[in-house]
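Chemist: Build me a structure from this.
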Amino acid sequence: MTKKVGVLIVDDHPVVRTGIRGMLEGQPDFEVVGEAVNGEEAVDLTGRLNPDIVLMDLRMPGTGGVAATSRIRKEHPETRVLVLTTSDSGADILRAVEAGATGYVLKDAPREELYGAIRAAAEGKPLLAPDVAAHLMERVRWPSEEGLSGRELEVLEHVARGKGNKEIARTLWISEATVKSHLLHVYEKLGAADRASAVAAAMQRGILRL
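Modeler: Just a heads-up that it's a prediction; the model follows:
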């Protein structure tokens, strides 16, 4: 008998988790091994349940999907992370891929597309849903003149929410020195002198939306 693909569902909405579980359990080659409500729980359950695939939402309270993806890929490299989210933002896609996500699928995608993405991820094949790939290619084709990297944008978003360097470092699982380095690059690229002016410049140019 062929081994089933073990899937851990990560989403902060119970209705969404129930719906996804129902869809996956209708497929003979999938087995839902658990559910997590945030990134922190996802990392913990990945270590305990050893799923083949973590189906990861991005925007959740506490530890978000990008930070959780990065930790899972570092601590459990044999587990693949497939992002399933409502966000088709080029910045979100880049951050997820940079964190180690194998694929990226939107929640409104046809269920057969999701099934195919899970099967591809289980085989270690990178996959972006067609509409997601289009958004990503558009971002690559027409990059902002500021040229902020995905990680620099992520740091700036946390700054815009009022977080200090220590809290940002803890959230993103990087050092404070790395946060400071990213901010210096942001200041240089935006021509800003400090945190407030960097956020203002990014919002004015449309590269940061809160």
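Chemist: drop to CA atoms for contacts and neighbour counts, all remaining ones
Modeler: OK.
Chemist: For residue 122, the count of nearby residues, please.
Modeler: 21 (other CA atoms under 10 Å).
Chemist: er, residue 149 I mean
Modeler: The number of residues packed around residue 149, counting by other CA under 10 Å, is 16.
Chemist: you'd agree residue 85 is up against residue 105?
Modeler: Yes. With contact defined as CA atoms under 8 Å, residue 85 counts as touching residue 105 (6.6 Å).
Chemist: More neighbours: these two, which one.
Modeler: residue 105 (29 against 20).
Chemist: so who does the more buried one touch?
Modeler: 82-85, 114, 117, 128-129, 132 (CA atoms under 8 Å, 6 or more residues apart in numbering).
Chemist: neighbour-wise, which of those leads?
Modeler: Neighbour count (other CA under 10 Å) singles out residue 82 as the most crowded of the contacts of residue 105, with 31 neighbours.
Chemist: what's in contact with the helix or strand where that residue lies?
Modeler: Assigning secondary structure by DSSP states H and E places residue 82 in strand 80-85. Contacts to strand 80-85, defined as CA under 8 Å, 6+ apart, come from residues 52-58, 69, 72-73, 96, 100-107, 117-118, 121-122, 124.
Chemist: now that strand: how far from the chain's centre is it?
Modeler: Chain-centre distance of strand 80-85: 7 Å, with CA atoms, centre = their mean, to the nearest Å.
Chemist: Same question for stretch 89-107.
Modeler: If you compare the mean C-alpha spot of stretch 89-107 with that of the full chain, they lie 5 Å apart, counting by CA atoms, centre = their mean.
Chemist: How about stretch 202-210?
Modeler: For stretch 202-210, the distance between its averaged C-alpha position and the chain's averaged C-alpha position is 20 Å (CA atoms, centre = their mean).
Chemist: Another for comparison:
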Amino acid sequence: MTSTVFVVDDHPVVRDGVILLLRSDPMLTVIGSAESGQAAIERITELRPDLILLDLRLPDMLAPEVISELRKVHSGGKIVVFTAHADHHGITASLDAGADAALVKDVAGTDLSAALRAVLRGERVVDPRIVPHHTQRSDALARSGLTRREYEVLRYAAQGRTNPEIAESTGLTRNTVKTYLQSALHKLGARNRVEAIVKASEAGLL
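Modeler: Reported below is the predicted structural model:
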């Protein structure tokens, strides 16, 4: 039985190359592709693939945002973040948002297929070059006392988002966003969001 794959990447050469690689695996069938986060969400809602191969950097949305939206419309799909750069901050944020795996794009074709098959079996696959950084971020988060939701709200605030924008991205109410942000400020010993972002950065959280 073959598994269906959807590829999201804004670079046509990369997108086409990955699709070509995956077509050589009889157990994987590419059923579509997209070059932006919004287009991916719309197509995936309709096609409901078994696995989504998602570029870390898209022109309209950050991968963690795309993942949050995909979890709402297609919670059963496996999500693999695929990046050309060992952008550890972005990868960690994506894993925190619900990605099942993270791979670096220089992985060989056979290794890519093997990794995707492992993810489809329910395994969590993270490129060994990423693990130390992900572990460091998780340790820093544990030390801070922040919950995952508080961290998520703070991360959006660090991107310059307003409370209404954060509410829209996370599916939370504005009051709940405000509550999480205030709680994060208290735990970080910060008086305002700017100070909280500085302290979170110093602690290795952002």
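Chemist: Mark which of the contacts of strand 80-85 of the first structure are buried, thanks.
Modeler: Among those, those classed as buried by neighbour count (16 or more other CA atoms under 10 Å) are 52-58, 69, 72-73, 96, 100-107, 117-118, 121-122.
Chemist: Could you report the distance from the most centrally placed residue in the second structure to residue 30 of the second structure?
Modeler: When CA atoms, centre = their mean is applied to the second structure, the residue found nearest the centroid is residue 94 (2.4 Å). When distances are taken as CA to CA, to the nearest Å, residue 94 of the second structure and residue 30 of the second structure turn out to be 22 Å apart.
Chemist: One more: residue 114 of the second structure?
Modeler: Applying CA to CA, one obtains 15 Å for the distance of residue 114 of the second structure from residue 30 of the second structure.
Chemist: Counting neighbours, go ahead and name the busier of the two.
Modeler: residue 30 (18 against 13).
Chemist: ok, the more buried one - contacts?
Modeler: The neighbourhood of residue 30 of the second structure, defined by CA under 8 Å, 6+ apart, consists of 4-7, 19, 22-23.
Chemist: closest to residue 156 of the second structure among those residues?
Modeler: Comparing the contacts of residue 30 of the second structure against residue 156 of the second structure with CA to CA picks out residue 7 as the nearest, at 25.4 Å.
Chemist: Can you tell me what that closest one aligns to in the first structure?
Modeler: Aligning on TM-score structural alignment places residue 7 of the second structure opposite residue 9 in the first structure.
Chemist: Make sure residue 26 of the second structure is actually in contact with residue 1.
Modeler: No. With contacts defined as CA under 8 Å, residue 26 of the second structure does not count as touching residue 1, sitting 9.2 Å away.
Chemist: Can you pick out the residue with more neighbours from the two?
Modeler: Neighbours of residue 26 of the second structure and residue 1, each counted by other CA under 10 Å, are more numerous for residue 26; the result is 10 against 6.
Chemist: Please report the distance of that one from residue 32 of the second structure.
Modeler: Distance from residue 26 of the second structure to residue 32 of the second structure, counting by CA to CA: 16 Å.
Chemist: How about residue 175 of the second structure?
Modeler: Distance, residue 175 of the second structure to residue 32 of the second structure, by CA to CA: 38 Å.
Chemist: Residue 158 of the second structure too?
Modeler: Residue 158 of the second structure is 33 Å from residue 32 of the second structure, where distance means CA to CA.
Chemist: tell me, the helix ranked longest in the first structure lands on which residues of the second structure?
Modeler: The residue-count maximum for a helix in the first structure (DSSP state H) belongs to helix 176-190. Taking TM-score structural alignment as the measure, the second structure aligns residues 174-188 with helix 176-190 of the first structure.
Chemist: Can you show me the strands along the second structure?
Modeler: Ranges of strands in the second structure, per DSSP state E, are 3-8, 28-34, 51-55, 78-83, 101-104, 125-126.
Chemist: Pull up the aligned stretch in the first structure for the second one.
Modeler: Counterpart in the first structure of strand 28-34 of the second structure, with TM-score structural alignment as the criterion, is residues 30-36.
Chemist: Superposed on the second structure, what's the mean shift for that stretch?
Modeler: In the superposition with the second structure, the average deviation recorded for stretch 30-36 of the first structure is 1.3 Å (mean CA distance after the TM-score superposition for the first structure).
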